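# Sequence and computational prediction follow.
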Amino acid sequence: MSAFEVIGGKRLRGSITPQGAKNEALQIISAVLLTAEKVTINNVPDILDVTRLIELLQLLNVKVERLSKNTYTFQADDVNPDYFGTSDFRDKSSKMRGSVMVAGPMLARFKKAYIPRPGGDKIGRRRLDTHIIGFEKLGAKFEYDEKLNEFVLKAPELKGTYMLLDEPSVTGTANIVMAAVMAKGTTTIYHAACEPYLQQLCKMLNSMGARIKGVGSNLLEIEGVEKLHGTEHTMLPDMIEVGSFIGLAAMTQSEITIKNAGIKHLGIIPDKFQQLGIKMDFRGDDIHIPQQDLYEVQRYFDGSTVSFSDHPWPGLTPDLLSIILVTAIHAKGSVLIHQKMFESRLFFVDKLIDMGAQIILCDPHRAVVLGLERKQQLRGVVMSSPDIRAGVSLLFTALSARGKSIIQNIEQIHRGYQDIEDRLRGLGADIKTLH
């Protein structure tokens, strides 16, 4: 198994461009199953999770052509739905969470879908109730096969209806939207997710002939159509990468420019890092982070300690809490990190404590970070990446530490970050891959 060897303590300098959005890619690529016509997708991130999903589509007989490193065409005019019932599908889909996203398109177009237990990060339970209940309300029937550990959904006809989601699940909303665009009649989804990636999916579907209103709000109205056609779509820059690079610049006392950051789609992400005391300049669509020897956490107006917690959009995405936590290690001041959604996502802090960070893990959801104020340096250690976001957080922490660190299980990092070691080396980072 491969590992990163990192020599930390060096200041970085230069420009870096975020990849295409991982979380958008899993939805957009699944949506090509909704039409027999050709779909072209630009700015596709070259990462393991996306590659696995594309391979899954190819096994379904979807014609895939790679025009360049980040541009593909897809044509689903000869799909083999029976592949979903095979052990090979169950084995491959168990290695990635994105496999669940093909259920909505398959149900809409082929009236049958399978949802095996999804794989991916070890960050705690991710329930599928929102997906299944939404499909049921559209008229699908499901059975759960305990032996095979998968749901089988069938729907001779999907019918539009009103539904109030139990949670604004991004993947749940996306899956239900993809099923509803070809349902008979009108579907109204209240308490829908409204993340930029969901907006992008709706934008793409409308360009294919769907009729979706309320995009960007938590109330979607979808008038079903009989058929969708081909289109061309370009993905947004990955907001998680943008936030990660802001944190990296601050932690390593570096001057970094994030090119083509998609600033208007970042929501409150820049504000949250500014709350940590990090300075940044906005130059067109670029973000420039100047070198700062020390950054000080802002307090609330009443003088109380700042807390960072995840919320549905337009609140702070949970995928950035790990980065905010490690960025706070070097700050002046203290913060409370409250990870509400996933009960195991903070468990990587034991590795940070081994490096010399002052962190109190209160429970599976909350951690208090006592900033070191640059009065002492972190030290390099041997550690393992438990999930995508924690993995890159550990990598960036190693770059800010003194001495050598070894990060194992880097496949987790490669699932979400394209050519990360090469791009960091372009900034001057001392990082190499051990095989």
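Looks like it came in fine. Computed from a predicted structure; not experimentally measured. Residues are numbered from 1 along each chain as shown.
# C-alpha only now, for contacts and for neighbours.
Will do.
# Could I get the full set of helices for the protein?
Applying DSSP state H to the chain gives helices spanning 22-30, 48-59, 87-93, 103-110, 129-137, 170-180, 196-207, 239-251, 269-275, 321-328, 349-354, 388-400, 411-414, 420-425.
# burial count for the closest residue to Met163 other than its chain neighbours?
Nearest non-adjacent residue to Met163, counting by C-alpha to C-alpha, 6 or more residues apart in numbering: Ile189, 5.2 Å away. A count of nearby residues for Ile189, using other C-alpha atoms under 10 Å, gives 23.
# re the thing from before, in JSON lines: the helices of the chain, plus distance to Glu221 and mean neighbour count.
As requested, the helices of the chain are arranged in JSON lines below (distance: least, C-alpha to C-alpha, whole Å; neighbours: other C-alpha atoms under 10 Å):
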{"stretch": "helix 22-30", "distance to Glu221": "19", "mean neighbour count": "24"}
{"stretch": "helix 48-59", "distance to Glu221": "28", "mean neighbour count": "19"}
{"stretch": "helix 87-93", "distance to Glu221": "31", "mean neighbour count": "17"}
{"stretch": "helix 103-110", "distance to Glu221": "17", "mean neighbour count": "26"}
{"stretch": "helix 129-137", "distance to Glu221": "14", "mean neighbour count": "20"}
{"stretch": "helix 170-180", "distance to Glu221": "9", "mean neighbour count": "26"}
{"stretch": "helix 196-207", "distance to Glu221": "11", "mean neighbour count": "21"}
{"stretch": "helix 239-251", "distance to Glu221": "27", "mean neighbour count": "26"}
{"stretch": "helix 269-275", "distance to Glu221": "28", "mean neighbour count": "17"}
{"stretch": "helix 321-328", "distance to Glu221": "32", "mean neighbour count": "25"}
{"stretch": "helix 349-354", "distance to Glu221": "43", "mean neighbour count": "17"}
{"stretch": "helix 388-400", "distance to Glu221": "34", "mean neighbour count": "26"}
{"stretch": "helix 411-414", "distance to Glu221": "37", "mean neighbour count": "21"}
{"stretch": "helix 420-425", "distance to Glu221": "39", "mean neighbour count": "16"}
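# and here's the other structure:
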Amino acid sequence: MARLVILGGGESGVGTAILGLKKGYGIFVSDKGEIKEKYKKVLEHYGIDWEEKAHTEAKILNADVVMKSPGIPDTVPLVLLLKEKGIPVISEIEFAARFTDARIIGITGSNGKTTTTMLTNHILKEGGLSVGMAGNIGDSFAKMVAEKEYGNYVLEISSFQLDGIVDFKPHVAIITNITPDHLDRYDYKFENYVASKFRITENQESDDYLIYDADDEVIVNWLAKHPVKSILMPFSIEKEMGQGAFLKNGEIVLKINNETIKMKESTLALEGKHNVKNTMASSLAAKLVGIRKQTIRECVANFQGAEHRLEKVLKIQHVQYINDSKATNVNATYFALDSMSAPTVWIVGGVDKGNNYKELMPLVREKVKAIICLGSDNSKIVDAFGNVVDLLVETYAMEEAVKVAYKIAERGDTVLLSPACASFDLFKNYEDRGNQFKEAIKNL
């Protein structure tokens, strides 16, 4: 019996354990931290051997294959030791993909991948396809493959998951954009991070597709130097495309194999230029797997969007409150501010991943009337914008931030939570931050 060792007892680890068990592997799950109670119950239900708060090398180094959770860097001594011994260390998407013949749409990128994944899944489902949505979102891919066979999977895939692939090959790959993020995992070299994202195409063949943002210089320059085998499907809001998607006279135009689909930008459910791009990517993917024009048009008009991503919470006294807690980097906040059409009271701050706020300066000058800092250390934000806006207030709790916003905002304004930072100084995670924001608004 082949031995599968799983490092990390979270969603992807436990999903892989269930699939491995069904496929006849002997399984051992090892987590250096604590395993959550709900996952322990699942492991015990299946009679799977596990340990927490330690890695017992003797029980790990006899593996035939190791699945490593995306949170564990490739540089930890145990992983280096496994590789030295020639034991393959792979990611969950690589393991799970070996046990399904389903068609896969794989979506990666620094920002927009959750929205694009959810919208693509929505269109395929409404179009009558058998489809499962997994990866970085919801259930693990491996657990889905173990429990239900779908004809199609829409997978949100992080660069960490792509680092652990060997043969994984999506029929349709989407790269939404590439901006500096997680550079601590890539020796602080941006090109290593870019190469990691492009691994999504490395096993694609000439009848597969790569959908990408043709306005993103990083992607375009990389493709010029590293040609891929797949058929290119670019999208752009700046220029016309012979094949792919573009914006013309207020319409999104899709051109695929001599077929043209047009959709008015004004009918899209999601607001903002970045969401025009996410919509283009999802629509191209849906068309490539055979969804009808009419279904695509209807779906992009009625889609609800992702929670904590430019989520309209409430309108109070003609002031719109928007929760964009998922904006944990400057690039995501740039998109949010760019899509604001009303004077904006901006709530920003948290744990800074080496942010450069300069690129937000033109948008802040144009759109932001007041800034409310929300973090345990707001000094960088104060230094960056103190002289740019008329009013800047420092707060240290969500309830306080929302009360201040309520006082400042006038009829017709927007209050936007778009922190540009991680959340773990004052909150458990970005969901907790977004939920506290929504709760504080309801208590006004």
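Structure's in. What do you need? As the structure is a prediction and not an experimental result, all values here were calculated from the model.
# tm score of chain vs chain?
With the length set by TM-score structural alignment, normalised by the length of structure 1, the two chains reach a TM-score of 0.29; 212 aligned residues with a C-alpha RMSD of 7.0 Å.
# still on that earlier bit, for the helices of structure 1, give me JSON lines that also has distance to Asp145 of structure 1.
Shown next, in JSON lines, are the helices of structure 1 (distance: least, C-alpha to C-alpha, whole Å):
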{"stretch": "helix 22-30", "distance to Asp145 of structure 1": "24"}
{"stretch": "helix 48-59", "distance to Asp145 of structure 1": "21"}
{"stretch": "helix 87-93", "distance to Asp145 of structure 1": "12"}
{"stretch": "helix 103-110", "distance to Asp145 of structure 1": "16"}
{"stretch": "helix 129-137", "distance to Asp145 of structure 1": "14"}
{"stretch": "helix 170-180", "distance to Asp145 of structure 1": "21"}
{"stretch": "helix 196-207", "distance to Asp145 of structure 1": "30"}
{"stretch": "helix 239-251", "distance to Asp145 of structure 1": "36"}
{"stretch": "helix 269-275", "distance to Asp145 of structure 1": "41"}
{"stretch": "helix 321-328", "distance to Asp145 of structure 1": "36"}
{"stretch": "helix 349-354", "distance to Asp145 of structure 1": "37"}
{"stretch": "helix 388-400", "distance to Asp145 of structure 1": "30"}
{"stretch": "helix 411-414", "distance to Asp145 of structure 1": "29"}
{"stretch": "helix 420-425", "distance to Asp145 of structure 1": "39"}
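# nearest to His338 of structure 1, of the ones you listed?
Distance to His338 of structure 1, taken as C-alpha to C-alpha, is lowest for helix 321-328 among those, at 8.2 Å.
# If you count contacts, what does that closest one end up packed against?
On a contact count with 3 or more C-alpha pairs under 8 Å, 6 or more residues apart in numbering; DSSP states H and E, helix 321-328 of structure 1 meets helix 239-251, strand 334-338, strand 366-370, helix 388-400.
# Turn the ones you listed into CSV, columns for distance to Leu153 of structure 1.
Compiled in CSV, those are given as follows (distance: least, C-alpha to C-alpha, whole Å):
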stretch, distance to Leu153 of structure 1
helix 239-251, 33
strand 334-338, 36
strand 366-370, 38
helix 388-400, 30
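# Among the helices of structure 1, which comes closest to Leu164 of structure 1?
helix 129-137 (9.0 Å).
# could you give the angle of the closest one to helix 103-110?
Angle of helix 129-137 of structure 1 versus helix 103-110, following axes from the mean of the first three to the mean of the last three C-alpha atoms, to 10 degrees, is 20 degrees.
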